[in-house]
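Enquirer: Using only what follows, build the 3D model:
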Amino acid sequence: MDKIILSYCRVSTTEQSTDGAGLENQQYANNQAIERLQKLERYKRLDDIVEIGSAFKGNNLTSIIENAKAGTYPKGSMIVMFDQTRFSRTNFLDSANRMKELLDTGVNIHFSTSNETITSEKLVDFGGFVSMLAKAEAANKESKSRSDRTLTSYANKIAKGEIVAVGKLPNWIRKNYDTSGSKPRIVGFEIIPDRKEVLEAIFDKYINGEGATSITAWLNKNVEPWPEFDHKRKDKANRVWRESYVTKILVNPAAIGVDFP
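Expert: Have a look, this model is predicted:
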């Protein structure tokens, strides 16, 4: 079984993901590192993993660690990430433990900014482990500082009466920007007209007694799938409406609202 190599990137906001801020830099550095590593050893490259959300508050590496533990990634495989802040979470010991948890499976970690590869062997001696803890603590402090700066920025915008968008919007809503200044500013939101029609058709059919399977078949026959569906597929001709998505729409609070007592 071939050893694999993959690029892991994390950005804190949807804007960084869609507009390229932060994400493009990570992807460029990771791609450069992967090219260097593939010249030294034979790896099979897997699709990139890109996650949106603060690693300081969330658990962004669970799927990678679980795959490594399950043997999905052969020993000697490589996870390439921008720097150690990709691991940072609630405290530096937790960050170090999560890193050790991955390394203990025999999968290695490469930081593209420092061109440094971390292996389980490097943690055997006391000095190596202390060095990792020190770097984990520094990474955690940096993530905490970034999180605090973001919260302060949001608070400042709210105080000025500006619109603040946090998290990912439903894919039938888009932001409106004021581009008259030096930096685009969000001034509102709007429902995308053609997607509104699709949502209304889905619910009309559901109200009339059709199930998700029937609705999905109708969509695939009559409505062009939205471009973001299956964006990782190499064969774009396979982009289709999926029953799982239709089911999510029918129970999504963003579409049907939320009842409060």
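
Enquirer: From here on, just use CA atoms for contacts and neighbour counts.
Expert: Fine.

Enquirer: residue ranges for the helices of the protein, please.
Expert: In the chain, the helices defined using DSSP state H lie at 14-19, 23-40, 62-69, 92-103, 126-159, 193-207, 212-222, 243-251, 253-256.

Enquirer: For those, give me a markdown table that also has mean neighbour count and distance to Lys175.
Expert: As requested, those are exported to a markdown table (neighbours: other C-alpha atoms under 10 Å; distance: least, C-alpha to C-alpha, whole Å):
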| stretch | mean neighbour count | distance to Lys175 |
| --- | --- | --- |
| helix 14-19 | 15 | 11 |
| helix 23-40 | 16 | 20 |
| helix 62-69 | 16 | 31 |
| helix 92-103 | 20 | 35 |
| helix 126-159 | 16 | 16 |
| helix 193-207 | 14 | 13 |
| helix 212-222 | 16 | 26 |
| helix 243-251 | 15 | 20 |
| helix 253-256 | 12 | 16 |
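
Enquirer: Serialize the ones you listed to CSV and add fields for distance to Leu46.
Expert: Converted to CSV, the helices of the chain look like this (distance: least, C-alpha to C-alpha, whole Å):
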stretch, distance to Leu46
helix 14-19, 20
helix 23-40, 11
helix 62-69, 12
helix 92-103, 17
helix 126-159, 26
helix 193-207, 32
helix 212-222, 29
helix 243-251, 25
helix 253-256, 33
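
Enquirer: With respect to Arg174, which of the ones you listed lies nearest?
Expert: helix 193-207 (10.5 Å; C-alpha to C-alpha).

Enquirer: which helices and strands does the closest one pack with?
Expert: For helix 193-207, the elements it packs on are helix 212-222, judged by 3 or more C-alpha pairs under 8 Å, 6 or more residues apart in numbering; DSSP states H and E.

Enquirer: what angle separates the helix it packs on from helix 243-251?
Expert: Orientation note: helix 212-222 sits at an angle of 110 degrees relative to helix 243-251 (axes from the mean of the first three to the mean of the last three C-alpha atoms, to 10 degrees).

Enquirer: Let's see this one next, to set against the first:
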Amino acid sequence: MMKKMFKVEDIAASSKRKLRVAAYARVSTNSDDQLVSLKAQKEHYESYIKLNPEWEFAGLYYDEGLSGTKKDNRTGLLDMIADAEQGKIDFILTKSISRFARNTTDCLEMVRRLIDVGVFIQFEKENINTGSMESELMLSILSGLAESESVSISQNSKWAIQKHFINGTFIISYPPYGYINADGKMKVVPEEAEIVRTIFNEYINGKGAFLIAKELNERGIPSKRGTIWHPSTVQGVLKNEKYTGDVIFQKTYTDSNFNRHINYGEENQYLLENHHEAIISHEDFDKAQHVMEQRGLEKGVLKKKANTKSGMYSPAK
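Expert: Take a look at the predicted model:
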């Protein structure tokens, strides 16, 4: 049998694999302008990577409408790191440290995880390539600055939101079941409003949340998210003061570590009366709260209630 001969350089050329390059993009809100920005980033990176003959496009990972302060909230970023650890990515491009992470600890942790599997990151704005770094000092300093910037942005955002609370101009982006958001205002959905009234009436007259949820499911009525009703879903309706036409702002708050908590009086709350059309009277709402409190006491499961008296302000009308 005749043996085949190959040049050494031909073998080397055939074994040389293109660098699999992925990109990560993030926009901090889901507003129209930011989504346009995300689309532009997608187009830029895909084109940029494919134009390099030594690179192979390994995908674009992204998150939208999310804060960069906590990596656990960003599925796109976590999916990218998982794929890198599984050997699907060799190199990563991203716009800046602040787009990648605004928390120093998270940034360094993710960079180290990627370096451990031989995957490096190019931060374009800072012109840093983690593959050529002799130490983590510069990255630590820059990510620390990004974290400080994030805290400042968060504080400014909180201030702006509280101003909207105070003057009564805050827009509820996700109204409860029974309402839709039309032109920045909550409008009643008649069919859903009737279900809300039924829930309150039946609860006040003795039915429990479990039975109400069961009957709604048997009637084939979807919940707000289009899924089945649970007892907790029914209780969520019964506890929501928005059905009276009033709104209490700042029921939750974010601490200095960007963790969200129920507001038990740690922060001011703001009551805006007659904010929108009511579905339930104040009288029926109060009756439902009384029934819920009595049943909670009987079962011994009454939970700590948010402090709605201390620090409660009525916005200017």
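
Enquirer: hmm, back to that, mind checking the helices of the first structure for the one nearest to Phe82 of the first structure?
Expert: When the helices of the first structure are compared by C-alpha to C-alpha, helix 23-40 sits nearest Phe82 of the first structure, at 5.6 Å.

Enquirer: after superposition, how close is stretch 142-159 of the second structure to the first structure?
Expert: Its aligned residues in the first structure lie a mean 1.0 Å from stretch 142-159 of the second structure after superposition (mean C-alpha distance after the TM-score superposition for the first structure).

Enquirer: which residues are in contact with that stretch?
Expert: With C-alpha atoms under 8 Å, 6 or more residues apart in numbering as the test, stretch 142-159 of the second structure has contacts from Thr69, Ile97, Ser98, Ala101, Arg102, Asn103, Thr104, Cys107, Ser256.

Enquirer: With stretch 160-175 of the first structure instead?
Expert: Residues from elsewhere that reach stretch 160-175 of the first structure, judged by C-alpha under 8 Å, 6+ apart: 13-14, 53, 154, 157-158, 186-192, 195-196, 254.

Enquirer: Distance from it to the middle of the chain?
Expert: Relative to the chain's own centre, stretch 160-175 of the first structure is displaced by 18 Å; criterion: C-alpha atoms, centre = their mean, to the nearest Å.

Enquirer: Give me the buried positions along it.
Expert: Trp172 (16 or more other C-alpha atoms under 10 Å).

Enquirer: Figure out the length between the terminal residues of that stretch.
Expert: 19 Å (C-alpha to C-alpha, to the nearest Å).

Enquirer: Which of the contacts of stretch 160-175 of the first structure sits closest to Ser7 of the first structure?
Expert: Distance to Ser7 of the first structure, by C-alpha to C-alpha, is smallest for Gly53 among these, at 16.8 Å.

Enquirer: What is the aligned counterpart of that closest one in the second structure?
Expert: In the second structure, the residue matched to Gly53 of the first structure (TM-score structural alignment) is Leu66.

Enquirer: give me the number of residues near that match?
Expert: 15 (other C-alpha atoms under 10 Å).

Enquirer: Need the max-distance pair from the contacts of stretch 142-159 of the second structure.
Expert: Pairwise distances across these (C-alpha to C-alpha) peak at 20.3 Å, for the pair Ile97 and Ser256.

Enquirer: For Ile158 of the first structure, give me its contacts.
Expert: Val164.

Enquirer: Give the buried subset of the contacts of stretch 142-159 of the second structure as a PyMOL selection command.
Expert: The PyMOL command for the buried members of these (criterion: 16+ other C-alpha under 10 Å) is given here:
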select buried, resi 69+97+98+101+102+103+104+107
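
Enquirer: For the residue positioned nearest the centre of the first structure, give me its contacts.
Expert: Taking C-alpha atoms, centre = their mean, the centroid of the first structure lies closest to Glu51, which sits 1.1 Å from it. Counting by C-alpha under 8 Å, 6+ apart, Glu51 of the first structure touches Cys9, Arg10, Val11, Asn60.

Enquirer: mapped onto the second structure, which of those residues hold?
Expert: Retained in the second structure: Cys9, Arg10, Val11, out of these (criterion both residues aligned by TM-score structural alignment, their matches' C-alpha atoms under 8 Å).

Enquirer: how many other residues sit next to the first one?
Expert: For Cys9 of the first structure, the neighbour count with other C-alpha under 10 Å is 24.

Enquirer: Kindly provide the distance from the counterpart of it in the second structure to Val234 of the second structure.
Expert: Counting by TM-score structural alignment, Cys9 of the first structure lines up with Arg26 in the second structure. Distance of Arg26 of the second structure to Val234 of the second structure, given as C-alpha to C-alpha: 36 Å.

Enquirer: try Asp286 of the second structure
Expert: Taking C-alpha to C-alpha as the measure, Asp286 of the second structure falls 16 Å from Val234 of the second structure.

Enquirer: With Gln269 of the second structure instead?
Expert: The gap separating Gln269 of the second structure from Val234 of the second structure is 24 Å, by C-alpha to C-alpha.

Enquirer: likewise Glu147 of the second structure?
Expert: 40 Å.

Enquirer: Next: Glu136 of the second structure.
Expert: According to C-alpha to C-alpha, Glu136 of the second structure and Val234 of the second structure sit 51 Å apart.

Enquirer: coming back round to it: find the nearest non-adjacent residue to the match of Cys9 of the first structure, please.
Expert: Nearest residue to Arg26 of the second structure, sequence neighbours excluded (C-alpha to C-alpha, 6 or more residues apart in numbering): Asp63, at 5.0 Å.

Enquirer: Okay, now stretch 159-176 of the first structure: how far is its last residue from its first?
Expert: 20 Å.

Enquirer: about what we covered before: strands - which of the kept ones among the contacts of Glu51 of the first structure land there?
Expert: Among those, the members found in strands (DSSP state E) are Cys9, Arg10, Val11.

Enquirer: Any chance of these in CSV with distance to Gln38 of the first structure as columns?
Expert: Shown next, in CSV, are those (distance: C-alpha to C-alpha, whole Å):
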residue, distance to Gln38 of the first structure
Cys9, 19
Arg10, 22
Val11, 25
